[in-house]
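K.L.:
Sequence and predicted structure are below.
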Amino acid sequence: MKLGLQMGYWGSKAPSGALELVKEAEALGYDSVWTAEAYGSDALTPLAWWGSHTSKIKLGTAIMQLSARTPTAAAMAAITLDYLSDGRFIMGVGASGPQVVEGWYGAPYPKPLARTKEYVEIVRSVLRREGPVSYDGVFYQLPYGGGEGLGKALKSTVHPLRGDLPIFLAAEGPKNVSLAAQIADGWFPFWFSPKSNDFYSLALQDGFKARGEAYDSSKFEVICPMPIVINDDIEKAADAIRPMIALYIGGMGAKAKNFHADVFVRMGYEAECARIQDLFLAGAKGEAMASIPMTMIEDVALIGPKDKIRHDLERWKETVITTVVTGGDIDSLRTLVELIL
């Protein structure tokens, strides 16, 4: 099991000490560093900056939102960053959700699976550079069929450093997870629980079957964000996780369509999710956080004293996860190396 550093997306301003944290992670043997984007900072620019100050650590986006860039623009960014980092870039993409796509990007949110498949096919075509890129899909057409009528199929002027640059997909539902195994090189779960491992393992096997292969974990990465809070007081450790769970279940998606809540519902927390959503959407965020039971937190996070975390970690090592991604300060990074590596 490898370690990754989750830098996420920015809050109200750029975080302080980020570069020092990334450099320390590389020195400690972390395999990768990951950024994200929502509707503030973008996922690519920080990686370019940190990549210019490091030499070994892999640079990944978790995730680039499909609606933020056309497939060819995403491929251009990937080619550029891969060159600048000497082949360390990992292109993580995902469909995001309708609230962000329709509210922030002003774009529709139709059939995310089919749209993702088309998107990745075009990116792969650009990276392979076997000829001018043309594509006649439901969501993407190259060249564009309307407009001036002068569109021409084009081939990247830059020869990609790697035609097989790795592409990972963010996915939470079983069909999305299967799609990741079918068309991508890795999968980002979110709010993963070891007790759901069999469910996801079957979805991954279905995806590999669709590409005519048996599932092989050595050929497929599972990069799992995992909250880890080291504290001798378990309740205080749990309280550090509750705001994030409440936000994602209660506010990161509409009540009728919230992919994060669906993950917890599949774990058996349907009633808890309904209560969290009701309280959060009513403005009672403190009550929403307080209503999250300890079992729910321990299903998706490692919390408590070092010895407890070391013990609880064993069940995670028996899952499909290949890399644990977590954040923290420099002291936390060092402790996690001791516990995991």
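P.N.:
On my side now, so go ahead.
K.L.:
Please make it C-alpha for all contacts and neighbour counts, starting now.
P.N.:
OK.
K.L.:
Which of the three states applies to residue 131?
P.N.:
coil (DSSP: H, G, I helix; E, B strand; the rest coil).
K.L.:
if you skip the residues just before and after it, what's nearest to it?
P.N.:
Once flanking residues are discounted, residue 131 sits nearest to residue 155: 6.0 Å by CA to CA, 6 or more residues apart in numbering.
K.L.:
Find the centremost residue of this protein, please.
P.N.:
Centroid-nearest residue in the chain, with CA atoms, centre = their mean: residue 62, separated by 3.7 Å.
K.L.:
just checking, it touches residue 89?
P.N.:
No. At 11.6 Å, residue 62 and residue 89 do not qualify as touching, with contact defined as CA atoms under 8 Å.
K.L.:
ranges for the helices of the stretch 151-300 of the chain?
P.N.:
For the stretch 151-300 of the chain, applying DSSP state H, counting those that start in this stretch gives helices covering 174-183, 197-210, 234-250, 259-266, 270-281, 285-290, 294-300.
K.L.:
next up, a second structure to put side by side with the first:
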Amino acid sequence: MGRWGITLPLTGVPLAEHRELVRELPDLGYTDAWSAETAGTDAFTPLALAAEWAPELRLGTAIAPVYTRGPALLAMSAATIAELAPGRFVLGIGTSSPVIVEAWNSVPFAEPYAKTRDTLRFLRSALAGEKVSATYPTFTVSKFRLERAPEPPPKIMLAALRPGMLRLARREADGAITNWLAPTDVPRVRAEVGADFELVARVFVCPTEDENAARGLGRLLISSYLTVPVYKAFHDWLGREDILRPMHEAWAAGDRKAANEAIPDSVVDDLIVYGSAARCRERVAQYVESGLDTPVISLLPTGEDPGKLVRALAVNN
């Protein structure tokens, strides 16, 4: 097994209480810790702590939105973690979603492809220590230079789902980050970026043998995420347009209960990893066997101690 990642912080666990577990992660076989940014912690603070607690880990943001920070602030945030974890930090950037960008941060969600491309190009220059004065199609920066550029500059990966963004990642980034896919979907995504290019995916894992509970939670998550237009388009491309149409129709009609009930068991079983810890490890390994380089476990709540579950899912078991 190569890389084996975990999403931090764990749901329901205060950030300050992660210290002992994070210190154990390398010995458990975890190689990576990746943060997320929705409505909990920001993407960078947990990684600053992890850089101190477990200096063996590779750290990454999956993802920092390109809209919710100005270009210079995003560069400064990345440079800070890159200085704390030299050569071990990956800056993952992406568009996020209209809910997070517009509804929560009051920023127009305009031209997502161009905004991501322009931010990537700016960050390449800024993180290399260059003085940047440039007019990009979606923003302008005048005379910005980091006071202390990180050495080496961090790798930059793009959140990418469909061919356009995946190909942009291949051309201009150091890797692609995706999520909400089954092991059988990996080859289609891999085909867009080629064989010699890092592909990272967040994998939703619910270590419980209560099948009904796991599927119930899975349905709630699927109806919440896959009704977002970008994820709908992603799964249409992956071939789930017809099987998910009843869910989308019920959701559009405002009937969430019916939308959840319309999701077939087969879709839940494809997209949510559940069962015993051993079965979950085997299922995550199937993503790697299908062509994924870096699986990043996102632990779903089961009612058990999250730290215990992280230890049970360790690749060294």
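P.N.:
The structure has been received and is ready for your questions. No experiment lies behind these values; they were computed from the predicted model shown.
K.L.:
Need the TM-score between these chains.
P.N.:
Taking TM-score structural alignment, normalised by the length of structure 2 as the basis, the two superposed chains have a TM-score of 0.86; 310 aligned residues with a CA RMSD of 2.7 Å.
K.L.:
What's the residue nearest to residue 131 of structure 1 aligned with over in structure 2?
P.N.:
Taking TM-score structural alignment, residue 155 of structure 1 has residue 145 as its aligned residue in structure 2.
K.L.:
what's around that match, how many residues?
P.N.:
By the criterion of other CA atoms under 10 Å, residue 145 of structure 2 has 19 neighbours.
K.L.:
same thing with the one 3 residues further on?
P.N.:
Burial of residue 148 of structure 2 is recorded as 13 neighbouring residues (other CA under 10 Å).
K.L.:
and what of residue 311 of structure 1?
P.N.:
By other CA under 10 Å, 12 other residues sit near residue 311 of structure 1.
K.L.:
mind checking the SS state of it?
P.N.:
helix.
K.L.:
on that earlier part again, residue 160 of structure 1: which of the helices of the stretch 151-300 of structure 1 is closest?
P.N.:
Residue 160 of structure 1 sits nearest to helix 174-183 of all the helices of the stretch 151-300 of structure 1, at 19.6 Å, using CA to CA.
K.L.:
my guess is residue 96 of structure 2 meets residue 65, correct?
P.N.:
Yes. Residue 96 of structure 2 is within contact range of residue 65, at 5.4 Å (criterion: CA under 8 Å).
K.L.:
how about the strands in structure 2?
P.N.:
Under the criterion DSSP state E, structure 2 carries strands at the ranges 5-8, 32-35, 58-61, 64-65, 89-94, 132-135, 140-144, 155-159, 175-179, 198-206, 272-274, 294-299.
K.L.:
With mean neighbour count added, can I get those strands in JSON lines?
P.N.:
Output for the strands of structure 2, formatted as JSON lines (neighbours: other CA atoms under 10 Å):
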{"stretch": "strand 5-8", "mean neighbour count": "24"}
{"stretch": "strand 32-35", "mean neighbour count": "26"}
{"stretch": "strand 58-61", "mean neighbour count": "28"}
{"stretch": "strand 64-65", "mean neighbour count": "25"}
{"stretch": "strand 89-94", "mean neighbour count": "26"}
{"stretch": "strand 132-135", "mean neighbour count": "14"}
{"stretch": "strand 140-144", "mean neighbour count": "12"}
{"stretch": "strand 155-159", "mean neighbour count": "24"}
{"stretch": "strand 175-179", "mean neighbour count": "23"}
{"stretch": "strand 198-206", "mean neighbour count": "24"}
{"stretch": "strand 272-274", "mean neighbour count": "27"}
{"stretch": "strand 294-299", "mean neighbour count": "25"}
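K.L.:
Quick one: residues contacting the residue nearest to the centre of structure 1.
P.N.:
Residue 62 of structure 1 makes contact with 8, 34, 35, 36, 37, 43, 92, 93, 170, 188, according to CA atoms under 8 Å, 6 or more residues apart in numbering.
K.L.:
which pair in those spans the largest distance?
P.N.:
Spanning the widest gap among the contacts of residue 62 of structure 1 are 43 and 188, at 15.2 Å by CA to CA.
K.L.:
how close does residue 266 of structure 1 sit to residue 335 of structure 1?
P.N.:
According to CA to CA, to the nearest Å, residue 266 of structure 1 stands 32 Å off from residue 335 of structure 1.
K.L.:
and what of residue 203 of structure 1?
P.N.:
The span separating residue 203 of structure 1 from residue 335 of structure 1 equals 33 Å under the rule CA to CA.
K.L.:
Mind checking which of those two has more residues around it?
P.N.:
For the pair residue 203 of structure 1 and residue 335, the greater number of neighbours falls to residue 203 (21 against 13), based on other CA under 10 Å.
K.L.:
For that one, what is the corresponding residue in structure 2?
P.N.:
Under TM-score structural alignment, residue 203 of structure 1 pairs with residue 192 in structure 2.
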